[in-house]
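Asker: Build the 3D model from these lines:
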Amino acid sequence: MENKKMNIVFFPHSVNYGLAGTNRLQNIIYFLKKEGAGTVANIALVDEPIVPGNENPPFLTDYKEIAYGPSVFNFLKHIFQTGFHLYKFRKKDSRNLIYFYGEVDIKNFFFVTWGRMLGYRVVIDIVEDLEAIQKFKSFKNKLKYKSAIFFRKRLDRYADGFTVVSSHLEKKIRLNFPDRPVFFLPVTINKYLLDDHPDGRPAKPLTIFYSGSFNEKDGLPYLLGAAGELKQAGYAFRILLSGKGTDAEMQAFREIVQRAGLEEQVRYLGFLDRDEYIRILSSAADVLCMTRINSAYANAGFPFKLGEFLATGKPVIASTVGDVPKYLSADDAYLVAPESIAEIRAALIAIVSDPKKAVQVGLNGKRAAMKYFDHENYAGPLKEFFEKQINS
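Answerer: Presented below is the predicted three-dimensional model:
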């Protein structure tokens, strides 16, 4: 048993397509393979088919994308497909582990139960405080989260261990499940996959970059409000925005841009693939913005994009939510109070007015990113954590 390698099945989030969660999982996989941890598979449950031809990504041993929508037939079919592939991807000559990213809810709890019956150990990655969510996008979304809260209180029935992304979540999980081991895994970066850029002063006109969701928690209206005041003061700049939102969120975004008179300054890039996203970070952007609001939900987690923003060595504007002040000082980033248009505006003006200092702040931020968020620092201990759960 001791000589057997691990076989880790990432489930149910796609490691091949997505936003922050996908990047987190890809970092874990990259370094697990670098550590020689064994084989890695992914069963991705998606609304509708995404990957053309359902091809196996090169960094995975096995891959299966299973659509549970949009039809009832697909939903029923995905139950049998998922159960079958959990059985198929299990390796008799290995120690099998499910790494569960997402929420155990009414749609998937039986798959976790089935996996445990097949002999898998289960580690669940906790990245959100579900009880802090106050608003829901739809009745379907509300049902999903309410069921997830029900199962969150009973996760010791499904999990052999946990990874957590913030100190708030670590404290909460340890309190609720004292007999389950917890591994603190903050947002991480893969320095080998990030492009270096020549250190230089912010360009004129300044290019401001925002990436993420367009919902309330990420505070985009405050960034746009600050940009509107910057324009009125006569500053030249442009704003590049990437990510996605619901139809209602995108309509609200367009209305804010129009009210602020930023139609000429704002360019919406849509959802970027990984290569294009890195290119924008590395070459097109001068200042990177993370402007989360002061909500219980925002303070409970941690903004995934912040690590990569800092790793570029460019100046970063970051709101002081959650664990951010634990890692960064005013020497490492332009820290602003959440929901403060005035402080975001002042930070942007400071970057334009003192480009030499902006360069130094960016370099300090990069050093902080390498110190706290370099996944290589966590790779060995995380592999050992997985091995302990399998052997316990």
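Asker: contacts, neighbours, all on C-alpha from now
Answerer: OK.
Asker: burial of Gly225, as a residue count?
Answerer: 21 (other CA atoms under 10 Å).
Asker: That one reaches Ile341, doesn't it?
Answerer: Yes. Under the contact definition of CA atoms under 8 Å, Gly225 touches Ile341, with a separation of 6.1 Å.
Asker: Give me the buried positions along the helix or strand hosting Ile278.
Answerer: Applying DSSP states H and E as the criterion places Ile278 in helix 274-279. Buried positions in helix 274-279, judged by neighbour count with 16 or more other CA atoms under 10 Å: Ile278.
Asker: One more: stretch 194-208?
Answerer: Leu194, Arg201, Pro202, Leu206, Thr207, Ile208.
Asker: what does stretch 130-137 contact?
Answerer: Lys142, Tyr145, Ala148, Ile149, Ala296, Tyr297, Ala300 (CA atoms under 8 Å, 6 or more residues apart in numbering).
Asker: how much space between the residue of the chain positioned farthest from its centre and Leu223?
Answerer: Distance from the C-alpha centroid of the chain peaks at Gly234, with 35.5 Å (CA atoms, centre = their mean). Using CA to CA, to the nearest Å, Gly234 is found at 17 Å from Leu223.
Asker: one more to put side by side:
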Amino acid sequence: MKDNEGQGNGYILYVGGYLDEAVVDERKLPTRNPAGSNRMSRIGSAFCAAGKETIILSPAISMRTGFSPKLIFPQRVTRTNRVSVIFSRAFSVPVLGALSSFIFVPLLLLNICSRRNIEALVIYNFSPLLLLVALIGRYVLKLPVLHNVEDVSEPRVSDWKSNSDARPLQQLVFYFCMSWINRVASGAICPTSRFTPYLRDGIPVEVVTGCIDAQLDAGEFESSSARKGVCILFAGKIENEHGIDIFVGALKILAQGGLLGGDVRIDICGGGKHSEWAESAAEELVGLGVHFHGFVSDSTYRQLLNRANICVALQQPQGRYGSFKTPSKVYEYLGNGKTVIATDVGDLADLPGDVIHICRTPDAQVLADVLKSYIQAPDLVDKQCIAARGFSLKHFSLEKVGARLVGFMNLYARS
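Answerer: Alright, predicted model coming up:
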């Protein structure tokens, strides 16, 4: 990047935990963060599509970073779709690496802002480091701040029970960070209207559900007859919270009814605490076209997605996660022209019935009945695939979303 390049045109500086495969391998990070990275790439690309060049600044470090012979991981510059990405320097030592980000990231922030005309600072989610960045941006650099809230943290007394899956101390820290970034921000960007009650009173909110790249999400449509059958994909966290138990239960019911095998293929990919259980269950059905791939690379995931014509997203709608998380991958599925079966989370139930099937009772038998109806009527699969793609292009394109985001920024971030 050249000094003072773009001084006549404002940039969006988007700060958060974006990761790619290369930096994960280099820094031995414990997670790829595919959902968050994908979302940042798409939101950043939407700003670009609306004429606002966007730079992602990522710490790319973790308390659990692996040891490396390097003393310091160097700063690295790359791209994702239309967006420039800068990975900050960090010490290559567990714990110390994460602590060093409180020095390296603010220094990089100040450096970028001294060389670019930054119009707004967008903070992706929340953490102590991101709170520091928001405070520097708002009170030192005098930048307008937008808070992109993709999850919600709310501490509860039940978090401290021994059988709770929540991390109580983390919930407290993240709630504090989320609340204070909200106070600093001029506005919030959320994936669902269900988040608004947990944000600062009176903060303006722009709800961005889907955000698709018409070229990236352009898998060629093939009818079920051309594919010679139906291919069903379960991708994401292999955890009961995300419905893997319900999905495997439905597959067993379909197998008992003689509906698996032949022209029906099942692909399961992802990682999580129930991976071993899911892999063992899949092995029992491998002769019936059920394949467990584990955690896969971006390119392999893309191949699996292109092959599928039905995708399921079965996040539990009950409890805290029904309100505090939303599966953005559903909109990716729709943009790729897939028949989608999902639970009633986020704003998915607001979509037209011919675009998505909402499974309001997350139960193995109910899901099996829905899958059976599609397996036995491939023309229905084709019809819903076409409707999903058309609706997504009309409502969730980068250009449409980008125009809304820039309008929101102009209205609130500069007021």
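Asker: Give me the TM-score for these two chains.
Answerer: Overall, the chain-to-chain superposition scores 0.85 on the TM-score scale (TM-score structural alignment, normalised by the length of the first structure); 379 aligned residues with a CA RMSD of 3.1 Å.
Asker: quick revisit: which stretch of the second structure lines up against whichever helix or strand comes after the helix holding Ile278 of the first structure?
Answerer: Following helix 274-279 of the first structure in sequence order, the next helix or strand is strand 287-290 (DSSP H and E). Counting by TM-score structural alignment, strand 287-290 of the first structure pairs with residues 310-313 of the second structure.
Asker: Please pull up the equivalent of Leu169 of the second structure in the first structure.
Answerer: The alignment partner of Leu169 of the second structure in the first structure, by TM-score structural alignment, is Leu143.
Asker: which position in the second structure aligns with Gly119 of the first structure?
Answerer: In the second structure, Gly119 of the first structure lines up with Lys142, judged by TM-score structural alignment.
Asker: looking at this, that match is in a helix?
Answerer: No. Counting by DSSP: H, G, I helix; E, B strand; the rest coil, Lys142 of the second structure is not part of a helix but coil.
Asker: burial count for it?
Answerer: 11.
Asker: gap between it and Leu13 of the second structure?
Answerer: Per CA to CA, Lys142 of the second structure is found 13 Å from Leu13 of the second structure.
Asker: with the second structure superposed, average distance for the helix or strand harbouring Ala379 of the first structure?
Answerer: Here Ala379 of the first structure, judged by DSSP H and E, is contained in helix 376-391. Superposing on the second structure places helix 376-391 of the first structure at an average distance of 2.4 Å from its equivalents, by mean CA distance after the TM-score superposition for the first structure.
Asker: That helix packs against which elements?
Answerer: Secondary-structure packing of helix 376-391 of the first structure (3 or more CA pairs under 8 Å, 6 or more residues apart in numbering; DSSP states H and E): helix 20-34, strand 95-101, strand 121-126.
Asker: Quick check: the second one compared with the second structure, mean distance?
Answerer: Superposed on the second structure, strand 95-101 of the first structure shows a mean distance to its aligned partners of 2.2 Å (mean CA distance after the TM-score superposition for the first structure).
Asker: quick one: the helices in the stretch 201-350 of the first structure?
Answerer: Assigned by DSSP state H, counting those that start in this stretch, the helices in the stretch 201-350 of the first structure fall at 220-232, 247-259, 274-279, 296-300, 305-311, 324-327, 341-353.
Asker: got the contact list for the last one?
Answerer: Taking CA under 8 Å, 6+ apart as the criterion, the residues outside helix 341-353 of the first structure that touch it are 202, 206, 222-223, 225-227, 229-230, 315, 317, 334, 336-337, 357-358.
Asker: again, 6 Å this time
Answerer: By CA atoms under 6 Å, 6 or more residues apart in numbering, the surrounding residues in contact with helix 341-353 of the first structure are Tyr222, Ala226, Val336, Ala358.
Asker: and that helix, which stretch of the second structure?
Answerer: Under TM-score structural alignment, the match for helix 341-353 of the first structure in the second structure covers residues 364-376.
Asker: What residues of the matching stretch count as buried?
Answerer: Ala364, Gln365, Leu367, Ala368, Leu371, Lys372, Tyr374, Ile375.
Asker: could you dump these to JSON lines with distance to Phe195 of the second structure?
Answerer: Below are those laid out as JSON lines (distance: CA to CA, whole Å):
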{"residue": "Ala364", "distance to Phe195 of the second structure": "28"}
{"residue": "Gln365", "distance to Phe195 of the second structure": "31"}
{"residue": "Leu367", "distance to Phe195 of the second structure": "27"}
{"residue": "Ala368", "distance to Phe195 of the second structure": "31"}
{"residue": "Leu371", "distance to Phe195 of the second structure": "31"}
{"residue": "Lys372", "distance to Phe195 of the second structure": "34"}
{"residue": "Tyr374", "distance to Phe195 of the second structure": "33"}
{"residue": "Ile375", "distance to Phe195 of the second structure": "36"}
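Asker: Would you check the distance separating the match of helix 341-353 of the first structure from the middle of the chain?
Answerer: Put simply, stretch 364-376 of the second structure sits 27 Å off its chain's centre (CA atoms, centre = their mean, to the nearest Å).
Asker: which residues in the stretch 51-200 of the first structure form strands?
Answerer: All strands of the stretch 51-200 of the first structure, identified by DSSP state E, counting those that start in this stretch, fall at 62-67, 95-101, 121-126, 161-164, 182-184.
Asker: can you put those in JSON lines and add mean neighbour count and distance to Trp114 of the first structure?
Answerer: Converted to JSON lines, the strands of the stretch 51-200 of the first structure look like this (neighbours: other CA atoms under 10 Å; distance: least, CA to CA, whole Å):
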{"stretch": "strand 62-67", "mean neighbour count": "22", "distance to Trp114 of the first structure": "17"}
{"stretch": "strand 95-101", "mean neighbour count": "24", "distance to Trp114 of the first structure": "11"}
{"stretch": "strand 121-126", "mean neighbour count": "24", "distance to Trp114 of the first structure": "11"}
{"stretch": "strand 161-164", "mean neighbour count": "24", "distance to Trp114 of the first structure": "17"}
{"stretch": "strand 182-184", "mean neighbour count": "19", "distance to Trp114 of the first structure": "23"}
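Asker: Alright, calling it a day.
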